[in-house]
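1. Here is the input, now give the coordinates:
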Amino acid sequence: MLAFLFLSPFIKVNGNQFLMFNILERRFNIFGFPFWPQDFHLFVISMLIGVVFITLFTVAFGRIFCGWICPQTIFMEMVFRRIEYWIEGDRNKQRKLARQKWDAEKIRKKGLKLIIFLFISFLIANVFLAYLIGSDKLIRYITDGPFEHLGTLVPLLIFTGVFYFVFAWFREQVCIIACPYGRLQGVLLDTKSIVVAYDHKRGEGENGRKKFRKNEDREALGHGDCIDCLQCVHVCPTGIDIRNGTQLECVNCTACIDECDHIMESINLPKGLIRYASEENIEKKAPFRLTARMKGYIAVLSIMIGLLIGMLFLRNDVEANVLRLPGQLYEHKENNIISNVFTYKLVNKTSNDIEDVSLKLMSHKGELRLVSTSDEFTVLAKALQKARYLLR
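-> Sure thing, here's the model as predicted:
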């Protein structure tokens, strides 16, 4: 997933960037398929399909998107936190370093982390810019030199600072405070949704959890398998206790699952005390089934995908618009000749130039003469051709 996020703006499909969201020029590429302003309705349907898909996925599998697909989590866990562990050590060593006086060791480690974090933030900002303006334009800006495009360099440095702030300091607070998706859990999740869950029936037993003691028969004493080691809390990036149930702060990173499984193995107890499960599965051992709500979302999603596919097949590669020149009235000339000036716009949505294009009158008698261009012209690939013509 990390490679996908870095490489997507540099992958070309039929000459089109794989993913691009050029808001300023209102040009978007989704999976190599270009969307122009004239295709805005298709883009809206595509976005709605994405929203419905994420909603369906959340209803069925909880907040798994946050833990495994969200760029914030991927960069934080796969890049920045690993670098931090490599430089400063694990959680306990980091806390010790934070309390340590500013000696040579602390300055070296903090300085090295600062430099690496800033460099990676700058790299991410460049990739982010490639999504916005296109990789070809980004590469051209780099080869031209940064001072040739100060209007782009300044926002790039601002985004570098934002990314550094997010990954070096704000971190999981983005998920808790800034991101609205987590707050949808209360609306979308139900007892049948699969989430990262603590099996309280197994973990608590009849007499609750208890610290581990060697050679103790916990089952006979009525204690559950949870030994109250708090490792699930220590490894949680947002600091919650998963044993208290599903919470807003849980991003489904499964760090608690891995740590709990490790503890269970070390004391010869079955793994899965914390696992992906629904509340109904824990309470009643009920297997996962599609609910009526899930089936409804699937039906809506299928209809929208079918509609989008049909509209894509009906979409034209070239689109033309002809309008009367604004503010210009017709002219009545000699021999009862009426003259009008029109503007035309030709949009070439393909990756190839369209050559030898000409305008002709097909159904009426008269004369059509292009203004400021020759009778035949070329519409460049992925470009807009705009000019005027005189009709009389």
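2. rest of the way, CA atoms for contacts and neighbours
-> Will do.
3. Please, which helix or strand holds Arg388?
-> strand 383-391 (DSSP states H and E).
4. Enumerate the positions of that strand that are buried.
-> 388-389, 391 (16 or more other Cα atoms under 10 Å).
5. Go through those and name the one nearest Gly245.
-> The closest of the buried residues of strand 383-391 to Gly245 turns out to be Arg388 (Cα to Cα; 66.8 Å).
6. any idea where the helices of the stretch 151-300 of the chain begin and end?
-> 173, 185-188, 200-204, 218-221, 231-235, 255-266, 279-284, 292-314 (DSSP state H, counting those that start in this stretch).
7. right, so of those helices, which gets closest to Trp86?
-> helix 231-235 (16.6 Å).
8. Contacts made by the strand holding Arg388 with the rest, please.
-> Residues outside strand 383-391 that contact it (Cα atoms under 8 Å, 6 or more residues apart in numbering) are 325, 339-349, 366-373, 379.
9. cutoff 10 Å now
-> Residues from elsewhere that reach strand 383-391, judged by Cα atoms under 10 Å, 6 or more residues apart in numbering: 318-325, 330, 338-353, 359, 361, 366-373, 377-379.
10. just stretch 307-316 next, same as before
-> Residues contacting stretch 307-316 (Cα under 10 Å, 6+ apart): 33, 39, 41-43, 45-46, 49, 301-306, 347-350.
11. Here is a second sequence; please produce its structure as well for comparison:
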Amino acid sequence: MSVNVIPPPANFRNVLPTSDSSGHRRWLYPRSITGRFTRWRTVVAIVLLVGLFAGPFVWVDGHPLFMFNVLERRFIFFGVTFWPQDFYLVAFGLITFIVFVILFTVLYGRVWCGWACPQTIFMEMIFRKIEVLIEGDYNARQRLDNGPWTTEKIVKKGIKHAVFLVIAFAISNTFLAYMIGRDQWYRLITDNPGEHLAGLSSMLVFTGVFYLVFARLREIVCTTICPYGRLQGVLLDKNSLIVAYDFIRGEPRGKKVKHNTDDQSEAIPSGLIPLPIVQSAPPKGDCIDCKLCVQVCPTGIDIRNGTQLECINCTLCVDACDDIMHKINRPLGLIRMDSQEGIEKGKPFRFTGRIMAYTGVLVALLSIIGFMLISRPMLDVTVLRAPGQLYQHEKGGNVSNLYLVELVNKTYKPIPIRFKLSRPDAKLVFVQPFSVIPGGELAKSMFFIYLPEKSIQENSTPLQIDILVDNKVIKQIKTTFLGPVK
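-> The predicted structure is shown next:
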């Protein structure tokens, strides 16, 4: 059966949803809607928001669960500390995350953006709801913005932006606590601000950035700034699950018309047989062209024009359309989560070779990271000869070299440590002796190595330093000793 499908307007991509024909910003006023997907998104948002704001303040065994201290180059994920020496783990983690994003997008499209992205959650679940609470529904907000500056408008706008600044300040404090840690953040907000000008300035800068993002930029972050939307054209295929309009069912769209079925026998002269009424109007699809799916869209697109990079898979249009279908007694799902193959040919979702290939790569990367985490040494030791230093002649016919040592305890328990040289005629003396490395700390020191001058046979003598913990060698470091050769 052939279907008369109305193609999207040829010029619908000539103007962005957030700008008018002259190129100026077109402010969006999404209409509020409720439905099963909206309720689930609210639950997910609450869980993620609680986790986000509680993250830097949750400590386990006296240590933060999460911390991203860029200044000290110390990162904590789920209580496990990572140092710059663990950069290879970070690199593999980033690669794994990218592969995961690719696989997730191939399967479910841009669901991350609509359901888990902090930008969307803050905008739609906090700032937008506050705006509706203060200024009213989408019609009231349009009237308020287009109207003159009255006392009511000044009061509402002032209250709204003041609340926005308070929330932006709370968000900036949370992110700062992630970066510098709970205790240092607490000292920052309780001490004299003059003693923490750098931290206070960072907090104010973050506050201004978050305020501008959620008060002015809004959906432009998703449609223009964020590069993830443009990756859809590369990652999506006909088997990816996306928010899609079923044009097979919906077209041709149009208003439903009730035909007059009243008895017309009085208008027909007696003795004549009435002819049947022929309906010349073409049959209509299920879409009644109410445009509610456009009115609720936070990025201002018409999902009926097909998959677009501005679509964040928030499923608001699904709830709006389902509500209309319920009212006109038609099956739900005119707009639904489905693949292009599912819409056009009714095929169910299936795992393709492309999906299985991405899955295989992801499993392999996860296995590698797991092995690296398990085999990661508890103590990282770096020994370097002091830069710019050669050798020195000492009393008693000895020659000395100066070395720098850096030790990182990657556990939360103190580790007793001892250094031992492989050569019996060599002697190691610390400038600042230490025997225990505190848990989760980085320790630095210097030491001298002495060798008898008569035992030096070459300019660069190889040496081996054994690192002992509980009298067990956990690491062997090879270095060289510079000395004179006669």
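12. picking up where we left off before, now, the contacts of strand 383-391 of the first structure that are in strands?
-> Among those, the members found in strands (DSSP state E) are 318-324, 338-348, 368-371, 377-379.
13. Now, of those residues, which are buried?
-> 339-344, 346-348, 368-370, 379.
14. May I see these organised as TSV, with distance to Asp199 of the first structure added?
-> Output for these, formatted as TSV (distance: Cα to Cα, whole Å):
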residue	distance to Asp199 of the first structure
Ser339	82
Asn340	78
Val341	76
Phe342	72
Thr343	69
Tyr344	67
Leu346	62
Val347	59
Asn348	58
Leu368	79
Arg369	79
Leu370	76
Val379	64
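15. Now for these: which two are most distant?
-> Ser339 and Asn348 (28.8 Å).
16. you'd agree His393 of the second structure is in a strand?
-> Yes. Assessed by DSSP: H, G, I helix; E, B strand; the rest coil, His393 of the second structure belongs to a strand.
17. Next, count neighbours for the residue mapped onto it from the first structure.
-> Mapped onto the first structure by TM-score structural alignment, His393 of the second structure lines up with His332. Under the neighbour criterion other Cα atoms under 10 Å, His332 of the first structure is assigned a count of 12.
18. how about His332 of the first structure, what does it touch?
-> 338-340, 392.
19. same check, this time on Asn16 of the first structure
-> So Asn16 of the first structure contacts 9-10, 28-34, 134, 350-351, 382 (Cα under 10 Å, 6+ apart).
20. Likewise for Ala54 of the second structure?
-> With the criterion set at Cα under 10 Å, 6+ apart, Ala54 of the second structure makes contact with 48, 65-66, 174.
21. and the residue mapped onto Pro148 of the second structure from the first structure, how far is that from Ile107 of the first structure?
-> Under the alignment (TM-score structural alignment), Pro148 of the second structure maps onto Lys101 of the first structure. Lys101 of the first structure sits 9 Å away from Ile107 of the first structure, taking Cα to Cα, to the nearest Å as the criterion.
22. Now check Ile301 of the second structure against the first structure: what is it aligned to?
-> Taking TM-score structural alignment, Ile301 of the second structure has Ile240 as its aligned residue in the first structure.
23. Which residue, neighbours along the chain excluded, lies closest to that match?
-> Val233 (5.9 Å; Cα to Cα, 6 or more residues apart in numbering).
24. from memory that neighbour sits against Cys250, does it?
-> No. Assessed by Cα atoms under 10 Å, Val233 of the first structure is found out of contact with Cys250, at 11.3 Å.
25. Give me the more crowded residue out of these two.
-> Taking neighbours as other Cα under 10 Å, Val233 of the first structure and Cys250 compare with Cys250 leading, 26 against 17.
26. doesn't Gly239 make contact with the more buried one?
-> Yes. At 9.0 Å, Cys250 of the first structure counts as touching Gly239 under the criterion of Cα under 10 Å.
27. hey, what's in contact with both of the two?
-> Contacts common to Cys250 of the first structure and Gly239, judged by Cα under 10 Å, 6+ apart, are Glu172.
28. equivalent range in the second structure for stretch 186-196 of the first structure?
-> Under TM-score structural alignment, the match for stretch 186-196 of the first structure is residues 233-243.
29. do stretch 28-37 of the first structure as well
-> Using TM-score structural alignment, stretch 28-37 of the first structure pairs with 75-84 in the second structure.
30. gap between the counterpart of Pro155 of the first structure in the second structure and Pro377 of the second structure?
-> Matched by TM-score structural alignment, Pro155 of the first structure corresponds to Ser202 in the second structure. Separation of Ser202 of the second structure from Pro377 of the second structure (Cα to Cα) stands at 35 Å.
31. Please apply the same query to Gly55 of the second structure.
-> 27 Å.
32. just the helices in the stretch 1-150 of the first structure please.
-> 2-7, 40-61, 64-68, 71-75, 81-88, 91-99, 104-133, 135-144, 150-165.
33. Relative to Val174 of the first structure, which of these is closest?
-> helix 71-75 (8.3 Å).
34. Quick one: the residues in the second structure that that closest one pairs up with.
-> Going by TM-score structural alignment: helix 71-75 of the first structure matches residues 118-122.
35. average offset between that stretch and the first structure?
-> On superposition with the first structure, the mean distance recorded for stretch 118-122 of the second structure (mean Cα distance after the TM-score superposition for the first structure) is 0.3 Å.
36. Give the equivalent position in the first structure for Tyr186 of the second structure.
-> Counting by TM-score structural alignment, the partner of Tyr186 of the second structure is Ile139.
37. what's near enough to touch its match?
-> With Cα under 10 Å, 6+ apart, Ile139 of the first structure has these contacts: 126, 130, 145.
38. Quick check on those residues: which are buried?
-> 126, 130.
39. I'd like the contacts of Ile139 of the first structure written out as CSV, with distance to Tyr181 of the first structure added.
-> Below are the contacts of Ile139 of the first structure laid out as CSV (distance: Cα to Cα, whole Å):
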residue, distance to Tyr181 of the first structure
Asn126, 26
Ala130, 25
Gly145, 39
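40. Fine by me, we can end here.
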